[in-house]
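Chemist: Coordinates only, no sequence provided:
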């Protein structure tokens, strides 16, 4: 049948079972929005307050559901406003398709009004980018974009369409999109080699990254940890892949990881790396990282093998599939026993617990109360900074796809949009964003989006009147030179929230936290809880930049050193 380009875009979204789109209209994308008007029963379109919010919402939708997130924007500043969100998704391997429209084909390359080369701009931060200049290529391009976004190591794909293509017509034939199974590139010899390393180990340690969440490998990971009889740590992106309440779990690894994880990895003789890329925030000094261990790395992306840390052996493949194959063979051998190693790990867990000051209102206390009230079943998004680390440390993530945070890019202002996207994709789940006051200022306009669509999300603002993480560095490493990190203004976040159509609750002491959270959870509307904490609270443990993770220190160490 003959359809316009705009109609083809929407038909292709239906093929991909897209039910939710986040975007903002403008001149060059008007034809697509006109079709959305006619087909509004087929899609939930959420118009965010800013295009960056649309990209973050598509990202949060994708991370929490496992589906491809979709965002739309017009040409020029509309498309460039997506860039930070696209880069965030790229760094954290989030499947997303960003659809933009550009000026008419004859106007391309002439510095026309609101014309930018968005495909060129986003080339380094997308898995692939397309410019569609012929309506006959439109359907096949969109189908390829979705396939690229979701297969292998996921990531964002850009489809830029000239406006005249959305108006022209051509023949369209519907296609059924079949489910795709990951390609198996490894052999039984690879599995046997991995098992040989595992059997030879006396002190194994499992290090879990975001790939375990993406591949849906939680069940296989749990079984693997039991078969190997090994402690388990995770990265910021790996949260929830392994149950945070399991006895074998030792906490996060890296710059703000637990001493148990950091010291354990430094002492292990085999580091089993599952879907993790050895980020600098994890490894610290790579020359001393896991220096006593052989390294077994399993990852879907061959480019990550030996990129930051050299592995003794590696398997390239989908983690869920690889672990399933390893588990089958491990079940047939004598049970592995690392009880002595685990005994030492458990002793370290008691010796080096996470701790905070209990005589005042703190972010860790707020997060622990949230964890108790939600039983770890909420979807938690965060922005970036101290609150992000506290959330990772003190909320016991029991399930995958429940922690949404900007790990690779470290995007301030990410969390609120992501929370909106998560709620749109998970209407039956409680969705909470935890933000610092600095991050909240970046995209607090998205509260208007939450109130417009009556999305009952909870926004917890950790308000210390400073840029907390930057101030922490200034205190520890920059002789307390608090250059531009103190908010000396009169902003009232409760009034801002109410002005944008949300309920607001102010919390200034510990006794108010539980009641505020319960009230917000019961409210059938978006709620902002403005929590006032002291400006000099710090995240511990901490590893100085470039130091070995075995040099992790906490407040007690600082006090003893002084």
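Modeler: Done, it's in. Computed from a predicted model, the values in this text were never measured in an experiment. Residues are numbered from 1 along each chain as shown.
Chemist: Could you use CA atoms for every contact and neighbour count after this?
Modeler: Fine.
Chemist: could you list every residue that touches the residue nearest to residue 399 when sequence neighbours are not counted?
Modeler: In space, and not counting its chain neighbours, residue 399 is closest to residue 240: 4.5 Å by CA to CA, 6 or more residues apart in numbering. Contact analysis of residue 240 by CA atoms under 8 Å, 6 or more residues apart in numbering lists 213, 397-403.
Chemist: Just the helices from the stretch 101-250 of the chain, written as ranges.
Modeler: With DSSP state H, counting those that start in this stretch as the criterion, the stretch 101-250 of the chain has helices at 118-122, 138-150, 163-167, 188-200, 210-214, 218-228.
Chemist: alright, now check it against this:
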């Protein structure tokens, strides 16, 4: 049958099972939006306040559901406004398809109104991208975009379509071959080497990253830990791949990881790394990382092997498939003495905070208590993000959504909207600092417009908290451009945007307000006023080894 390019895009989205799209219209993409209007019964479009918010919403939808997120934007500034969101997805390996429309083919390269080379701009931050200049190639490009976004290590793909291509007609043949990602083969010799390394270990430690979440390998990780009988730590992106309430869980590893996790990795004789890429925030001084251990790395992407840290052995393949193979062959082990040693660290070095006043850690713990660990938590970046990672126990994958690789301030609110729309059965809470919240707080209007019942918690210290923490510790308290001295009232702002807003100054007020927010069934903002000098502990100084982690008590002891 003969279809226009715009109709082909919509039909291809339906083929891929897409029922939710985020975006913002404009002149170049009007033909697609006209077809969306005609197909609103099968594809729901959510108009955000800004294209960056749309990109983050599509990303949050993908992370929460495991599906591929889809975002639309028009040419020029519409397309460039997606860039930060696309880069965020790229750094964290999130499957995303961005569809932009450009000026007509005859106007390309002529500095036309709202023309931009968006494929050139996004080349370094996408797995692949296309500009489709012939309508005959459009269906193939859309289908390939979804295949590439999901295959192997996931990531974003961009398809740019000139406006005249969306109007032109061609013959379209429907396809029922919805993209399914195959796990691929796993090398037998690599499995054999891994088995030997694990069986020889006396002090094994298991380190879980975001790859385990992306592979939906939570059950396999649990079975592997049961077989190996070893303490477990994770990355920021690996939260929930292993139950944070399990006795063998030692906490997050790295710059703001627990002393238990950092000491365990520094003392183990085998570190089994599952879907993690050895970020600098995890390793600290890479030359001193896991200095007593052989390292076994399991990863779908061969490029990650020996990139940041040299490893002893590797298994390349889908994490879920690899762990299934290992679990079939591994003999149950006993490392009681080693585990007891690590549990002594866990008892000796718990995460603590000032319990007398309202603090970030208290807020996170109270959210955990009232939600019984069943919520989806999104975050912004900085102190709020670290507290959310430290003090909420994530029981399952896809319940902690945060910008890990790029560290995108302004990510969380848009992501929370996508997560709630993708998982309406879940309580969804965005944890923000006041600095991050300012960046995309306009998306509260989106929450209000569609009555998306997310809870926005602002941990408001009236400073750029994490930057100020560094200035306090390493810059002799020269607080350059980090004090937010103004009279912005977030609760009133929320009300103006159609969202209930509450200002909170005490622990009791937070308990009451959050309990009410859980019952309202509509978006709520809680503006929680805390001290400007609350800090995230422990911390590893830049360039130091992770076993040199220090906290406030250590600093006081040095005085």
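Modeler: All right, it came through fine. In this text the structure is predicted, and so the values were computed from the model without any measurement.
Chemist: Give me the subset of the contacts of residue 240 of the first structure that lies in helices.
Modeler: By the criterion of DSSP state H, membership of the contacts of residue 240 of the first structure in helices covers residue 213.
Chemist: Work out which residue lies at the spatial centre of the second structure.
Modeler: In the second structure, the centroid-proximal residue (CA atoms, centre = their mean) is residue 402; its distance is 3.5 Å.
Chemist: For residue 83 of the second structure, give its distance to residue 379 of the second structure.
Modeler: Separation of residue 83 of the second structure from residue 379 of the second structure (CA to CA, to the nearest Å): 19 Å.
Chemist: Just tell me what residue 359 of the second structure corresponds to in the first structure.
Modeler: Applying TM-score structural alignment, one finds that residue 359 of the second structure aligns to residue 362 in the first structure.
Chemist: To clarify, my last question referred to residue 467 of the second structure.
Modeler: Structural alignment (TM-score structural alignment) places residue 467 of the second structure against residue 470 in the first structure.
Chemist: mind listing what the closest residue to its match other than its chain neighbours touches?
Modeler: Distances taken as CA to CA, 6+ apart put residue 485 closest to residue 470 of the first structure, at 7.0 Å, once the chain neighbours are dropped. Neighbour list for residue 485 of the first structure: 466-468, 470-471 [criterion: CA under 8 Å, 6+ apart].
Chemist: which position in the second structure aligns with residue 485 of the first structure?
Modeler: Using TM-score structural alignment, the equivalent of residue 485 of the first structure in the second structure is residue 482.
Chemist: try residue 391 of the first structure
Modeler: By TM-score structural alignment, residue 391 of the first structure lines up with residue 388 in the second structure.
Chemist: Now do the SS call for that match.
Modeler: Following DSSP: H, G, I helix; E, B strand; the rest coil, we place residue 388 of the second structure in the helix state.
Chemist: gap between it and residue 480 of the second structure?
Modeler: Taking CA to CA, one finds residue 388 of the second structure at 26 Å from residue 480 of the second structure.
Chemist: between the two, which one's more packed in?
Modeler: Comparing residue 388 of the second structure with residue 480 by other CA atoms under 10 Å, the one with more neighbours is residue 388, at 28 against 10.
Chemist: Pull the contacting residues for the more buried one.
Modeler: Residues in contact with residue 388 of the second structure (CA under 8 Å, 6+ apart) are 361, 364, 377, 379, 431.
Chemist: Please consider this matter closed, and thank you.
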